[in-house]
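> requesting a structural model of the entry that follows:
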Amino acid sequence: MAVNNEISYTSVDNLWLDPLNPRLGRGNTGPAVKQSTIMGLMRDWTLDELAVSFIESGFWPQEALLVVREKLYGKDVLVVVEGNRRLAALKFLKRAADGEKIDRRWKEIVEEIPPPAALFDRVPYIEVSSRKDVEAFLGFRHVTGIKEWKPAEKAEYIAKLIEGSKLTYAQVMRKIGSKTPTVRQNYISYRLLLQMEEQDTISIEHVEEKFSVLFLSLRTEGVQKYLHIDIMAEPNDARTPVPVEYLKQMSNFALWLFGSETRAPIVRDSRQVDQFGQILLSTKAVEYLEKTSRPSFETAFSLAGGDEPEIIRLVDEAAFNVAAALSRAHRYAKSKKLRKAAAQLGQDTLQLLSLFPDLTEELIAEKAK
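Take a look at the predicted model:
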């Protein structure tokens, strides 16, 4: 039996929350994690909204939990591998209905509308033979589907498929309905996160909470070159993305992109990630970042020549405005205000032209024709 085609029913007390659930966070998962700990971690997952829905509409069979029969805490139990949030909502609701002292919100829910006993006695579930039998469903639902996990949770799940199930990038892609480059980048990003975690100089909490920024940064040539990461590496070669001799660069990278307990990151917005990659391609800009105690993103970007397109845009816009003014300026040849404005424009233009001496000669020659 891979996946049972029939829905079964059991008491909420016979169903166990999954201690391997990626949503609990990397530091909170493992077969020894207690159910009470899991409940505490899930307390703030807006479970009360689900509880109210259960009381008003019941637990629909089409939302049946997916469970696997596993040994947990030394005994064989039904562990929920899909639907942990729904199960936790039921467990909190039952505690409130039984009169246990929990959050006031739960007490108010059961006082307003007492839940029917059948809600806790007949919980629908479908049993699967093993976690592998439901991997594709979980991947599609939570990595690319409508109930997405957070970026770090997605990457961790992909890593488990690659390392635990020994799947290739292409095989994972087919399971979860994503694209192979996306799978590869998620895996390498996750392995980089684990590598950063080993460094005392990196505030890993800051990195993990902005994992999507880490993911985006790896697509830039500048980050790949600065960290010497092979973004096309196969799983065996990607387990340690940054070579040992470039760990100092990795610490710098994490500080600039994510900050620390005492320093804010220089990249303040995810929209600056591509520009950050451009900065890391410039030797002069990187030298500035590495040697300055409080570097500025704007200064580094300028040193990298990143503001050239903006300067060109400003000059183009000024030229367009002057051309538009010239079509009517002759009507106001005696205007003192126009003369003053023209003088300022002339001074600025002369200063700009001084950057290109040969251009001045070309313009004079062109006018003489």
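> could you use CA atoms for every contact and neighbour count after this?
Fine.
> distance between the lengthiest helix in the chain and the chain's centre?
Using DSSP state H, we find that the single longest helix of the chain is helix 308-329. Averaging C-alpha positions (C-alpha atoms, centre = their mean, to the nearest Å) puts helix 308-329 40 Å from its chain's average.
> and for that helix, what are the contacting residues?
Residues outside helix 308-329 that contact it (C-alpha atoms under 8 Å, 6 or more residues apart in numbering): none are found.
> the nearest residue to residue 203 once chain neighbours are set aside and residue 251: what is the separation?
Counting by C-alpha to C-alpha, 6 or more residues apart in numbering, residue 203 lies nearest to residue 260, which is 5.5 Å off, once chain neighbours are set aside. Distance from residue 260 to residue 251, counting by C-alpha to C-alpha, to the nearest Å: 11 Å.
> I have a second one here; can you model it like the first so I can compare?
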Amino acid sequence: MSQEYRKINIKDLKLDIFNPRLPKSKQGKDEALIIEYMLLEAATLELMMAIGENDYFAGEQLLVVPDKEEDGKFIVVEGNRRLTAVKLLSNPDLAKVKKESLKKINAEADYKPTDIPCLVFEEKESILKYLGFRHITGIKSWRLLEKARYLNDLKEQEFKGVNFGQACRDIAKMIGSSSSYIRRLLTGLTLYRKVEDEGFYQIDGLNDTKFHLNYFVDALNKQHLRNFIGVDFNEDKPVEKLNPKNLKAITHWWFEKTEGQPRVLGDSKGLKKLDAVVSNEVALKAFSEEGATIDEAFDLTGQIDVLFRKEIDKSLAALTRADIYSTKVKDFYTGMYDDLKTLREIALKIRNYQRQRENQDDDF
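Below is the predicted model:
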């Protein structure tokens, strides 16, 4: 992977209009649209102030490749926000938004660098391995959707025609990650693209900048949710048997809000409950057709009995350890007596509820 260090004038550097970090709606357009997006979404003003005050840090080279369509020009594969910042420091008229802020920053800037340190690579593909380590497993992590787009580009360029499972294993070795994580990211992106293709099911406010890909990626860790959506990791094409109806339903449950709240949260607790609900016919019908909340539907799965027993077991284990430690404690903490009284009250409350349940059919 050969590269050449050079300083290149910003007039010869072009933003990457197919940058995987850009939302799909912004890709393949022109530099003006990218500059607008960078100003509105990517904290570019703050970066401009930092460069204007401290100059451009030589250790932050842009990674570039020669532009095949225009001799003497280079496309920035890595460092588009930095390039946007220095371009605007030299020419704030490039922007159609944030004009007052740009005017102020330019007036106060001590430095307006024009020759930027770059590493020039022969091909864009030569940079992909480095970016994978740096932004997926390294210290400068991308958003999940950006990671997935990058990995998909890498798969298409480096492992085209390779079995899906093998490609995931090869990519994992290349960037220092796990194959199961790569598999879920790529499959999650496929699901996301289907949702995107359906116009996000016309869910109010949902678009490519508001979508949480981690909901799909985390859900794919749960067998019942995989089955519900129609994903099979044993197949070379995991989504070949996709259930479009259920994909639409689960997207609505996660993202459509009533009074500011979705029906199911996409966090670990929410996914755990939803995984149990979709595996139980009665609970799923109550939730999807009869208006039950996720908690009410979860109660119908019988899982609550298991969780109750687990919590009692954990509490008993913790109290047993506390009992062992008590013989070695030098100074019992203030408030311990009140805590022990509370524990006793909770235990009695549970016992009394059990007795009520056992005697509820007693007519006397």
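> give me the common contacts of residue 260 and residue 251 of structure 1.
Taking C-alpha under 8 Å, 6+ apart as the criterion, residue 260 of structure 1 and residue 251 both touch residue 202.
> run through the strands of structure 2 in chain order.
Using DSSP state E, the strands found in structure 2 span residues 3-9, 13-15, 62-66, 74-78, 115-121, 257-258, 261-262.
> what range does the fourth one cover in structure 1?
When you say that, I think you mean strand 74-78 of structure 2. Using TM-score structural alignment, strand 74-78 of structure 2 lines up with residues 78-82 of structure 1.
> and the matching stretch against structure 2, how far off on average?
Stretch 78-82 of structure 1, aligned to structure 2 and superposed, deviates on average by 0.4 Å (mean C-alpha distance after the TM-score superposition for structure 1).
> and residue 219 of structure 2, how many neighbours does it have?
As a burial measure, residue 219 of structure 2 scores 23 neighbours (other C-alpha atoms under 10 Å).
> oops, could you answer that again for residue 230 of structure 1 instead?
Residue 230 of structure 1 has 15 neighbouring residues, counting by other C-alpha under 10 Å.
> what's the counterpart of it in structure 2?
Counting by TM-score structural alignment, residue 230 of structure 1 corresponds to residue 232 in structure 2.
> same check on residue 165 of structure 1?
Matched across to structure 2, residue 165 of structure 1 falls on residue 158, judged by TM-score structural alignment.
> burial measure for the closest residue in space to residue 169 of structure 2 that isn't next to it in sequence, as a count.
Closest residue to residue 169 of structure 2 apart from its sequence neighbours, by C-alpha to C-alpha, 6+ apart: residue 179 at 4.7 Å. For residue 179 of structure 2, the neighbour count with other C-alpha under 10 Å is 18.
> surely residue 35 of structure 2 is in contact with residue 84?
Yes - if you go by C-alpha atoms under 8 Å, residue 35 of structure 2 and residue 84 touch, sitting 6.3 Å apart.
> list the contacts for the residue positioned nearest the centre of structure 1?
By C-alpha atoms, centre = their mean, structure 1 has its centre lying nearest to residue 212, at 2.0 Å. Contacts for residue 212 of structure 1 were tallied using C-alpha under 8 Å, 6+ apart; they are 151, 152.
> likewise for the one 10 residues further on?
With contacts defined as C-alpha under 8 Å, 6+ apart, the neighbours of residue 222 of structure 1 are 276, 277, 278, 279, 280, 281.
> just the helices in the stretch 51-200 of structure 1 please.
For the stretch 51-200 of structure 1, the helices defined by DSSP state H, counting those that start in this stretch cover 84-97, 104-112, 118-121, 135-139, 151-164, 169-176, 180-197.
> could you dump these into a markdown table and include distance to residue 234 of structure 1?
A markdown table is the format used below for the helices of the stretch 51-200 of structure 1 (distance: least, C-alpha to C-alpha, whole Å):
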| stretch | distance to residue 234 of structure 1 |
| --- | --- |
| helix 84-97 | 33 |
| helix 104-112 | 49 |
| helix 118-121 | 47 |
| helix 135-139 | 20 |
| helix 151-164 | 10 |
| helix 169-176 | 8 |
| helix 180-197 | 8 |
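> out of those helices, nearest to residue 300 of structure 1?
Closest approach to residue 300 of structure 1 among those (C-alpha to C-alpha): helix 180-197, 24.0 Å.
> ok, the contacts of residue 222 of structure 1 in structure 2: which stay?
Retained in structure 2 (both residues aligned by TM-score structural alignment, their matches' C-alpha atoms under 8 Å) from these: 277, 278, 280, 281.
> among the residues you listed, which are in helices?
Per DSSP H, those map to helices at 277, 278.
> rewinding a little: including mean neighbour count and distance to residue 138 of structure 2, could the strands of structure 2 go into TSV?
Output for the strands of structure 2, formatted as TSV (neighbours: other C-alpha atoms under 10 Å; distance: least, C-alpha to C-alpha, whole Å):
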stretch	mean neighbour count	distance to residue 138 of structure 2
strand 3-9	15	21
strand 13-15	22	24
strand 62-66	23	17
strand 74-78	23	15
strand 115-121	21	19
strand 257-258	12	35
strand 261-262	13	33
